[in-house]
Structure formats: structure tokens, C-alpha cells
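# Kindly return the folded structure for what I paste below:
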Amino acid sequence: MNKKKGIIVASLVLSSSIFFPTVSAFGSEGKPTLEIPMEKPSSKKPHPVFSWNIPGVNSPVLHPGLARGAGMVQQPLDEIDSVMSDLIADGVMPGAVTIVARRGHIVQQGAYGYAAKYTDGIKTEMDHPILMQEDTIFDLASISKVFTSTAAMILYEQGYFDLQDPVANYIPEFAQNGKEEVTISQLLTHTSGFVAWVPLYAQEETREDRLQYVFNMSLIIRYAFNQEKSTRIVI
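Sure thing, here's the model as predicted:
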């Protein structure tokens, strides 16, 4: 086992936050909703048509383009405006930015609602709400989990660590205030007993200070392992 890589994995997993829901790109019949069906190449078409699982060559640079040039259909893209507007009207979120791109073509992009509208968690409106812009900067938050969990599982498959290894095996400073037995698996599955969310970006000043903040944290739920039933119980 490579301890250095294990430390990297544990650090990445530890730095992750809550998940965001995603929207499936597949319709009720399991078929992609933004796909042009496979057709035979035609000399009259300036762009070849790609199926969903053969996306073609990706461009390293995104640029405005047409749905046809990206191998997509226009109608579902046209519905995004109304979907986002309905979500904002229903109070799901104060605002959002969307961008859809394929093969280097940006085929849809829009800003909706407000970037800042409320002063607190009970939706007290600001005197001067800030409109959302296409270049509004967002906190990545749990989007990083998509990459963290994938990277961790690649190293797991390569045998660099075991999912049931205590995090403290790789980061000894983590073994404080009841966290000695917290495993990598528990961090990945949100069952470690940590408080659900902590705004680490607002804590301390440096990365090292924020790591120390996590090392010093206590668990709000502690678990014991029942060997007989192979289950964990809350203690």
C-alpha cells in the first residue's frame, strides 16, 4: 500500500461537502433527450451526426455554436428558459446560470433570477437584490465530490488503500475528539458523524488553518460496530 497516495485520497475526501442533485439527460424510455438519431452520412450535411455514445472530437475551447453543429436537437434546449423560470417562481432557488455545450459548441447559455436576493435563511428580501449574470462566480461546493469520489475509487481499485481504513492511518492529526475510528468509507458516504455542513471558506485564513479546524472538530453522532450483526449502531 502506498501511504502517500492514501494521504492524498483521505485529504480529498475530507475536503468534500454536500451533494447537489443532478438532472438526468435521459427521457422516460431511457433514451437521450438531446440526441439526434444516428443517420447515414450525407454530402449535403456540413457536419456529421454523432450518436449519444459516440460524441466525436471535443474542442479544448468552447465557442458559440448551433445545436446541429453539436449533434443535438434544438427543441429541448428551447425549453430550458421556461423550466428555470418555473423553478425560480416556485422558490426552489433565487437564481441560476445554465450552459450546455457539446463538441466545443455552446448551444445554450442563460442567466436567470438573482445572484443575491435574501439576507437570511428565512428569505428576508434584500433592499437591492443583485441580478444574476452569465459570469457570476459560484462556490463549487459539492461539485468537487464528483471528482473526489471518482479519484478515490480509482486508487482503491489499484490497491492503495482499503475503504474501511481509518482516516487517521494516513492523517494522524485527524484522530482527535472521537474521530480515531472514522473510515474513508464513512467520509465518502456521509456517515462519519460530522455535522452536515460547515462553511470552511468562512473559517480561519489559510488551507492549513482550515484543516486544523477540521482536525479539532468533534462528531455529533458516534458509531460502534456490532461484530455479531456486522452493523453499526449509534452511541
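# CA atoms for contacts and neighbours, from now on please.
Fine.
# Show me the helices in the protein, by range?
Using DSSP state H, the helices of the chain run over 3-14, 74-78, 80-89, 143-157, 184-188, 207-216.
# any idea which residue sits dead centre in the protein?
I143 (2.2 Å; Cα atoms, centre = their mean).
# on that earlier part again, give me whichever of the helices of the chain is most buried.
helix 184-188 (a mean of 21; mean count of other Cα atoms under 10 Å).
# Which elements pack onto that one?
Applying 3 or more Cα pairs under 8 Å, 6 or more residues apart in numbering; DSSP states H and E, one finds that helix 184-188 contacts helix 3-14.
# which residue packs closest to I171, ignoring adjacent ones?
I7 (6.3 Å; Cα to Cα, 6 or more residues apart in numbering).
# can you list contacts of the biggest strand by length in the chain?
In the chain, assigned by DSSP state E, the strand with the most residues is strand 105-118. Under the criterion Cα atoms under 8 Å, 6 or more residues apart in numbering, residues 62-67, 69-70, 77, 81, 84-85, 88, 94-101, 124-126, 128-134, 136 lie in contact with strand 105-118.
# 6 Å instead?
Here strand 105-118 makes contact (Cα atoms under 6 Å, 6 or more residues apart in numbering) with 62-67, 70, 94-101, 124-126, 129-134.
# if I look at the residue nearest to the centre of the chain, how far off is S149?
Distance of I143 to S149, computed by Cα to Cα, to the nearest Å: 11 Å.
# sorry, back to before: now the buried members of the contacts of strand 105-118.
65-67, 70, 94-97, 101, 132-133 (16 or more other Cα atoms under 10 Å).
# measure G91 to G71 for me?
G91 is 34 Å from G71, by Cα to Cα.
# separation between D86 and P94?
11 Å.
# hang on, the residue nearest to I171 packs against N169?
No - with contacts defined as Cα atoms under 6 Å, I7 does not count as touching N169, sitting 8.4 Å away.
# Now the second one, please; I'll put the structures next to each other:
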Amino acid sequence: MRRGVLALLSVAALLLPGASTNAMATEEGQAGRFDRPRHGFAPASTVLRPGTPEQVGLDPAPIRDAERRLAEWTRVEPATGHPLFAGAVGLLVHDGVVVDTVTAGAAVRYADGAGTELPAGQQVPMRPDTIFDLASISKLFTSIAVMQLAERGELDVAAPVARYLPEFGVNGKESITVEQLLTHTSGLEPFLPLWRDWPDRAARIRAVMDVAPKKAPGTAYQYSDLNLITLGVLVERLTGSTLDEVVRERITEPLGMTDTGYNPPASKLDRIAATEFQANPPRGMVRGSVHDENAWSLGGVAGHAGVFSTARDLAVLGQAILNGGSYAGKRILRPDTVRAMLTNHTQAFPGDEHGLGFELDQLWYMGALSSPSTAGHTGYTGTSLVIDPLSRSVAILLTNRVHPSRSWGSINPARQAWATGLARALAVRPVWGADSWFSGAGNATTATLTTAPLTPRRGPVTVSYSAFVDSESTDPLVLESSTDGTGWQPVPVRAFGRGAPHGQVDQLSGHGHRAWWHVMATVPHAEQLQLRWRYTTDRSYTGRGVHLDGIRVVSPGGILLDDERRRDALIAEGWATRNR
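Sure thing, here's the model as predicted:
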């Protein structure tokens, strides 16, 4: 019993490094914090207002860095002879404050599909109110319209679609539910070339109603435009109105989204970003008409694509979701409906987390804002919307990346960088003392934090520290030991805290938990010993990064290292001290 008590006292002592600690921060002052997740919805009274990052506790430096990167991506790359995208508008919101709106490049830049640049006087620069073809972000508007019908008792999301659209219930689709369409678990194939293989709108809709599933419903996740085209038809059938009328009357008009809708009027053409030069079908440079060929062939109004909007209007929609379904006194959804839409309904398919309409926890475009609670969607034209309830933030990036060609490359790095810029602007306060070690290593990078040689007198060495880890599983933080400073061996560790791995592990990784972990390890005795913390990233999808704090190394003979007393006792490569 005495040995057990002494062991507990030793652990407690190890978790109290240094003389000046601020202990764990309280729940006060959560605005601008990344390591203190918010709970519940924002106050329904929250409306967007202009401000600066500093006014809501954000570090402006990561945001400015993300701005610079967006601008760089609009410049011609020598290796390809063209930019990653012609232009962009980015907007960031935190706690209801629009902390940044940035424009880069051009809304109209090219004359043809080969990338011939227009004369400078004919190019149209991006501006904050540029209107973009949202592409698949349109799916969110259809999903909201469906859930509004569910709230009114006009639809049951657990019911077969065939209850409302009898013509859909053929060729193995009889059991497919509304929820399976919303979550892309219906088994329908991703795409049909409706514009090419069927002669008119009626035939194209009939083709979608007739199609047979490629997989048994409910057995796999398969993202499919056909799911949302079907839901668009369902909305029209139950309301007796066209989808664009429903979206306008029940979503955009109540929210005051005056620049959002299908088939924008000619009067707004000067503000619309061009998309692709299309030769097949022979549409030329597409501007002001929906880019998606199937939506175009359906008259510009479809459940999967067709909505045009601005960054500011999308921010209103994002804030309405953060508020639990209301904005400026107008409610479009009940809070319980929003919760259902932001709940993962595809747990059987890890990596494809999906709510009712919203995608969840997708690091590839949500960047360091990604978490099980983070919701959003992307669009093929180069758009993305990220809504993070845990920090009450919204990140919007709208580009015309298909202008003039869809083959010029993926903009996922830009999507990640923009969301991550906001995430890294949020503070992670040190656990102990005034600062912590931080490595926000970029892609394909290694950062090391190494002790000077230590000389334990006897017995094994105990290591304790606090770690804040926000990285994908392939970007590990590893504790290593060496007896000669050349050969390094991994040291198993145990971590404690929200989201920490269970049991003893050789490395730490993970994202979305947003919590400090207390970590402990034991290293066998050696006459001379060095320790190092190595954080290595692969070629893509870095998160917010890693913080280390309160590093303490103890042997039976006494304290070998306490970095709260001696920061210079560690050799940092790729790490720096930060107070937030």
C-alpha cells in the first residue's frame, strides 16, 4: 500500500513542473480559443458584423499568411504555365465577426479553353461581392428544403422515397430511404450523362427515376449527384413549387441572402465569375449559367447544382447554422433539426462521415478546423464552406478554379490552407507557465526538440509532459531516446485526456479532440541519455500542429530536466516557443 501511495505522489509531482504555473485555464474567455471547445449553439441573436482578428482574440499572422498563399496561387506557375486558379474570394468568421475578407486574381481572365489571357483592360478583377457558381454546395440548400418538409410533418426521412415518388421505387430502389439519399448511402452511381444521352428534361428526370442501384442500399457510401437530383424532384412534388421557388421563399429570402439563387439575372452578370470554356457541349466560355452540364440540361435548377452566391451570403447561411437555424430573427430550421443534420449518420463507413446533407470531419478541405462536429461542403467549380461549431467559426473559399479548364489541377491545398489559417489564428494557451513549444510543421517536414546529454545516477528515467496534438494519423509525434546521440529508439508513452489513445503507444496523432493530453513514459537506465520529440508530416493534410509543455525528466537521483526552468536545455529545430 505504501509503495502505491508513493507512486501516486510521484506521478502527481511529475505533472507539476516548474515553479510558476497557470494550471489549466478556466472556461472563461473562450473567444479566440482552439483548445476550449464551445458547447451548444451560438446565441440566436448573433448576426454578422465587421471586425478585426484582434478584436475576437485571434492572431492575425496565420490569416495574413493564408491570404498571401491565395494570392500566390493566382499567379502563373513556371512549371505549368498557368496559375492554380484564376481568382478567389475568401471570408472568415469567428464569434459572429467577419474578421477577414480577401480577394485575389480575376473573376474573368481567359478568352478560350487553351488559357489565352484577355487583354488587361478586358479582365474582370475579383471583388468581395463577386457571385460564384457554387456547384455542389447547392446540395445543402436542397437538403435544408427537405428537412424543412420533415419539420412540417410532410415527410419522414426514415421513409422510403417511393412513398413520395412512386416512380422512383423500381429496379431495386423500393427500400431506399430519404435519409439514404441525404447521406449518400443509397447505392446509386455517382453520375449519369443526362445532358448527352437523353433528349429533354422529362426524359432526364425519368432516367434518374429508372436507374438501378450499383450497390445494395445501405451497404456502402457512394457520393452521388443522383441522390440530390431525386431529392430536388421530391421537394417539388411535395410543395407543388419549383425548387428555385422553394429555396428562395423558405431559405434565401428569410435570411436576406439577396445574391443567392439559381439562374442569376443578366443585371448581375458583371459581378459573376466565369467558369469553364466548354466545347462539348458547345457552350463557349460559361458565365452566368450553371457550369454543371446536367444541371444546365435541367434548366439550371437541380437538386445537386445550380445555386449562385457570394461569400457574404454564404457566411449568413453558416452563421444561421451556428445559431441553431435562425438569423436576424428569422428561423429556417429548428435547433433539433440542425443537430440531426450535423450528426454523423454514416458511422459504418469511417472516413466518409456525413450528416443529413452536410459532410463532416473532412480534413482534406476543412484543414485544421476539422473535427467530428465540423460541417461543410465543396463544389466542383472550386468552392468550399466550412462551419465549425466548436470554435463558432466559418471559413469560406470561393474560386473559379475551372476557368478556363477543369484540368488545371486540384485546389484542395488552397481549401486546407484557408481553413487552417483561421484554426491557427485561434489560441492554444500553455498549460504551464507563459509559453509552450509549438511546431506547425508544413507538409513533408520533420521538426525535432532534443535534450542535451543527460546523466542519470541510477534506475530508470521517468518522462512527463503535456501535449496538444492536432494532426492526421500519418503525421506522428514520437518520443525517442538515444545513448550515443546517433541511434534513436522509440519510447512507448501513455497519454491521458479527451481523445487520447488508449493504453501504451509508440506515437501520438489525431485531430478534432482539441484537448491537452498529459503524457508519461519510462526509459531504461543508461549512463548517458538523450531524448527527442520528433514530429514528422507526410505530403498532405497537416492540421493545426503540435504543442509541448511542462517537459520534465526525473531519475531516482533527482530532476534531470525541467524545461519550465531552463528553456535553453532543449535544442529546437522546427519548434519555437509561443504564448498562445
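# tm score of chain vs chain?
The TM-score (TM-score structural alignment, normalised by the length of structure 1) is 0.52; 173 aligned residues with a Cα RMSD of 4.6 Å.
# Just give the closest residue to the counterpart of A158 of structure 2 in structure 1, not the sequence neighbours.
Mapped onto structure 1 by TM-score structural alignment, A158 of structure 2 lines up with D162. Once flanking residues are discounted, D162 of structure 1 sits nearest to Y156: 6.5 Å by Cα to Cα, 6+ apart.
# Likewise for F438 of structure 2?
Per Cα to Cα, 6+ apart, closest to F438 of structure 2 is H547, 4.4 Å.
# Return the residue of structure 1 aligned against that neighbour.
Match for H547 of structure 2 (TM-score structural alignment): no aligned residue.
# Relative to A203 of structure 2, how far out is H547 of structure 2?
Distance, H547 of structure 2 to A203 of structure 2, by Cα to Cα: 58 Å.
# Kindly report the same for R33 of structure 2.
With the distance defined as Cα to Cα, R33 of structure 2 ends up 53 Å from A203 of structure 2.
# What is the neighbour count of V49 of structure 1?
Around V49 of structure 1 sit 23 other residues, with neighbours defined as other Cα atoms under 10 Å.
# any idea what sits nearest it, other than its immediate chain neighbours?
G71 (5.4 Å).
# Name all residues that make contact with E359 of structure 2.
375-377.
# what's the closest of the residues you listed to V553 of structure 2?
A375 (40.9 Å; Cα to Cα).
# Near the closest one, how many other residues are there?
There are 30 residues near A375 of structure 2, going by other Cα under 10 Å.
# What segments of structure 2 are helices?
With helices called from DSSP H, structure 2 shows them at 2-14, 60-73, 138-151, 178-182, 194-197, 201-210, 225-239, 243-247, 253-255, 293-297, 311-322, 335-341, 363-366, 412-425.
# Tell me which of those approaches F496 of structure 2 most closely.
The nearest among the helices of structure 2, by Cα to Cα, is helix 2-14 at 12.5 Å.
# So for the corresponding residue of structure 2 for Q74 of structure 1, what's the nearest residue that isn't a sequence neighbour?
Under the alignment (TM-score structural alignment), Q74 of structure 1 pairs with P60 in structure 2. Leaving aside its chain neighbours, P60 of structure 2 sits nearest to P53 (5.7 Å; criterion: Cα to Cα, 6+ apart).
# what separates the one you found from S555 of structure 2, distance-wise?
P53 of structure 2 is 45 Å from S555 of structure 2, by Cα to Cα.
# now swap in I387 of structure 2 and tell me
Computed as Cα to Cα, the I387 of structure 2 to S555 of structure 2 distance reads 47 Å.
# higher neighbour count, these two?
I387 (29 against 20).
# thought that one was touching I396?
No - assessed by Cα under 6 Å, I387 of structure 2 is found out of contact with I396, at 8.7 Å.
# give me the number of residues near F194 of structure 1?
Count around F194 of structure 1 with other Cα under 10 Å applied: 19.
# hang on, it packs against M217?
No - contact criterion Cα under 6 Å: F194 of structure 1 and M217 do not qualify, at 8.2 Å.
# Just give me the neighbour total for the counterpart of I54 of structure 1 in structure 2.
Under the alignment by TM-score structural alignment, I54 of structure 1 pairs with R38 in structure 2. Counted by other Cα under 10 Å, the residues lying close to R38 of structure 2 total 17.
# Then T399 of structure 2?
Neighbours of T399 of structure 2 using other Cα under 10 Å come to 36.
# what's the closest residue in space to it that isn't next to it in sequence in contact with, if anything?
Using Cα to Cα, 6+ apart and skipping residues adjacent in sequence, the residue nearest T399 of structure 2 is A88, 4.3 Å away. A88 of structure 2 is in contact with 103-104, 398-399, counting by Cα under 6 Å, 6+ apart.
# so T446 of structure 2 sits right up against W533, yeah?
No - using Cα under 6 Å as the test, T446 of structure 2 is too far from W533 to be in contact (10.3 Å).
# Hmm, G71 of structure 1 is touching S51, no?
No - the criterion here is Cα under 6 Å, and G71 of structure 1 misses it with S51 at 7.8 Å.
# Those two: who's more crowded?
A direct count of neighbours by other Cα under 10 Å for G71 of structure 1 and S51 places G71 higher, at 24 against 15.
# how far away is W418 of structure 2 from I396 of structure 2?
Note on W418 of structure 2: its distance to I396 of structure 2, by Cα to Cα, is 8 Å.
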